[in-house]
Structure formats: C-alpha cells, structure tokens
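> I would like to see how this sequence folds:
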Amino acid sequence: MKKLLPSICLICVMSMSAHAQKVGEVDTVFKLLGPDHKIVVEAYDDPKVKGVSCYVARARTGGIKGAIGLAEDKADASIACRQVGPISFNGPMKQQEEVFTERLSILFKRLRVVRMVDPARNVLIYLSYSDKLIEGSPKNSVTVVPVDKATAIPIK
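Okay, here's the model as predicted:
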C-alpha cells in the first residue's frame, strides 16, 4: 500500500486540474532537435460559472527537454476571461477559489488561475500566476467578467 500511495496522490492531483482545449499556437524559437519553443493559447470553461470561458496564453518550452516532458516552462502567462453565453452559477461561490491549475515542470512548478468575487461591483475576477515549491514568480495577469446587475453572484 505504501508503494501505491505516491501514485494515487499524483492521479488525484492531476484529476483536479481542468481540461484545456487548445485553441492555437505560434512558434517563437526554432529548435533543430525537438519541437520549437511556442506560445500556446488554451481555453478553459469555468466549471462553476456557466457562460464564462478563460483563454490563457503561455510559453511552452521546446527542444529535447520539452519533447520528453523535462523542460520547465516560463512563468509568463496572459489571461482573458469573457462571457460566452448566459451566466448562471452552480450554487454558492467562495469569495476566492482556485479554478484551474496546470503543470509547468515535471514536479514543482504550476500555472494557477484563481477566481475572486467582488460583490460590490458584481464582477468575477480571474488572476493567473505561477508558483513553485520553493519560490514562485510575481508575474501575473488579471481579467474581469462583469455580471449583469439583475443576476446576483451567490456567495458562501
């Protein structure tokens, strides 16, 4: 059982991340061996807010390390979240909650997207940043989705 515990933990952590839909990519640096360095744009639907999608653009390291999954991607990421349909909520929202997470290195670095609620302005705020086990990065990006005043955001 002790030998299975790390594998079970890894599967649980991986299943918590939202599934991204790749929208597109552009090459930024040619690599003779392995894939080129890229900027990738991915779409994430907020699992608790119907009608809101977030688009994250981030660097993806290529080369041989990138091809075999050992490269550490840069902390740079940009986010834009938009209303893409009627907004509805799957129950009360936490004031602040992690919505998406994605691995940027084999073990210790992750891209995170946190949703915050500003009830005074009736908006949803999405913040993207990266963290590392020892030291994260202050680089971040923020976007706001206004919710119609007729639709109150339910808060826990």
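
> only C-alpha atoms for contact and neighbour calcs from this point on.
Noted.

> which element follows the longest helix seen in the chain toward the C-terminus?
When the chain is parsed with DSSP state H, its longest helix is helix 5-16. Where DSSP states H and E defines the elements, the next helix or strand beyond helix 5-16 is strand 21-29.

> For the protein, which segments are assigned as helices?
5-16, 63-68.

> buried set for the longest one?
Meaning helix 5-16. Within helix 5-16, no residue is scored as buried using 16 or more other C-alpha atoms under 10 Å.

> what sits up against it?
Thr101 (C-alpha atoms under 8 Å, 6 or more residues apart in numbering).

> rerun at 10 Å
Helix 5-16 is contacted from outside by 99-103, using C-alpha atoms under 10 Å, 6 or more residues apart in numbering.

> Dump these to TSV, plus neighbour count.
What follows is those, written out as TSV (neighbours: other C-alpha atoms under 10 Å):
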residue	neighbour count
Val99	20
Phe100	21
Thr101	21
Glu102	17
Arg103	16
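
> now the strands for this protein?
21-29, 37-45, 49-60, 77-89, 96-103, 109-118, 123-132, 140-146 (DSSP state E).

> before we go on, could you also do this sequence so I can check it against the first one:
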Amino acid sequence: MTAPFVRPRWQRPLLLLLLMTIGCSRSSAEEIGAVDTVFKLIGPDHKIVVEAYDDPKVQGVTCYVSRAKTGGIKGAFGLAEDKSEASIACRQISAISFTGPLPAQEEVFNERLSIIFKKLRIVRMVDARRNALVYLTYSDRVIEGSPQNAVTAVAVDRPIPLKP
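Next comes the predicted model:
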C-alpha cells in the first residue's frame, strides 16, 4: 500500500500566489505598438511598449503611456520587474464630457510592473484655475517608490465639474 501524496508546506502559498497573479485583471490598456530594444536569445526581447488608456470619467480624453517591458525568461513568465521610467501624453480625441463631478485628485489607472511589489500609476488632478486636467504617471513599490515621473495636461473648453 502506498502512502498518500503529501504536498510540502511551501507549495500551498506559492500556488495561491500564482493563482492570484493569473487572476488579477489588467487595467483597460490597449497596446498601440512596441519596438524591440535588446535581443534575447531565449524568451521575448526587451522592448518599449506604447499603450492607450481612456479616462473612465472623462469621455474624449486618452492617455498614451510608453514604458520599458522586460523580456527574457523572467519576462516570458511574468516574473520580471519592469523599469520605473515611463512617459505620458494625454490628448483630447473627441468632444469632452464628464460622467459626473471629479475629485480634485484621483488615481485613474494602475498596472502591475512586477508580480507583487511594483505598480505603474496614473493620477488625474484638476487645475480649476486654468481649467485643465493634469495627468501624472509614476511607479511605486511596497517599500520604496521611484522619483521618476512624467506629467501632461489637457485644456478643457468648459468648466470642469468638481466634487465639493
């Protein structure tokens, strides 16, 4: 008679982490294109990707973010940590309308850059005096963020509704 299979203690947390990572939905980014920057013999090349994000509360504004994406074996399995540098350009692509009043500052997108620790964030700020929407992109970590950031602004032709 054979003994039942006993799974080592360390496998359960690792399995749960893997399932949570696979189950995490990505923000609503649409990849526009990519260029290779470093050839990797095994796994995908390192590259710069350009993604579009539509502001969920401001119809008619799209943000384009370019960022480095790590390839290789770690990149193929989603285990690589992407670099902190990113660039952003937000533009009016159609008539601007609002789903409701906006807070003075709000995170509108975030996307994981590593399995657990790092995220790329986009924050919308309202410049009421100049009647503009300001978008800031940066990355942070659980322990320590990065001062790398980029900012862009979109002028609005009518008053921006603000939450009190």
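
> TM-score, when you put one on top of the other?
Aligned and superposed, the two chains score 0.89 in TM-score terms (TM-score structural alignment, normalised by the length of structure 1); 146 aligned residues with a C-alpha RMSD of 1.8 Å.

> on that earlier part again, reformat the strands of structure 1 into CSV and put distance to Pro154 of structure 1 next to each item.
Below are the strands of structure 1 laid out as CSV (distance: least, C-alpha to C-alpha, whole Å):
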stretch, distance to Pro154 of structure 1
strand 21-29, 28
strand 37-45, 19
strand 49-60, 11
strand 77-89, 8
strand 96-103, 13
strand 109-118, 9
strand 123-132, 11
strand 140-146, 14
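
> Out of those, which is closest to Lys3 of structure 1?
Of all those, strand 96-103 sits nearest to Lys3 of structure 1, with 23.2 Å by C-alpha to C-alpha.

> compared with structure 2, how much does the closest one deviate?
Taken over the aligned residues, the distance from strand 96-103 of structure 1 to structure 2 averages 0.3 Å (mean C-alpha distance after the TM-score superposition for structure 1).

> Which residue range of structure 2 does that strand align onto?
The aligned range for strand 96-103 of structure 1 in structure 2 is 105-112, by TM-score structural alignment.

> List the contacts of the most centrally placed residue in structure 2.
By C-alpha atoms, centre = their mean, structure 2 has its centre lying nearest to Glu111, at 2.9 Å. Under the criterion of C-alpha under 10 Å, 6+ apart, the neighbours of Glu111 of structure 2 are 25-29, 118-122, 139.

> Out of the residues you listed, which are shared with structure 1?
Among the contacts of Glu111 of structure 2, the ones whose aligned partners also touch in structure 1 (both residues aligned by TM-score structural alignment, their matches' C-alpha atoms under 10 Å) are 26-29, 118-122, 139.

> Considering those residues, which possesses the most neighbours?
Compared across the kept ones among the contacts of Glu111 of structure 2, Ile122 has the highest neighbour count, 25 neighbours, by other C-alpha atoms under 10 Å.
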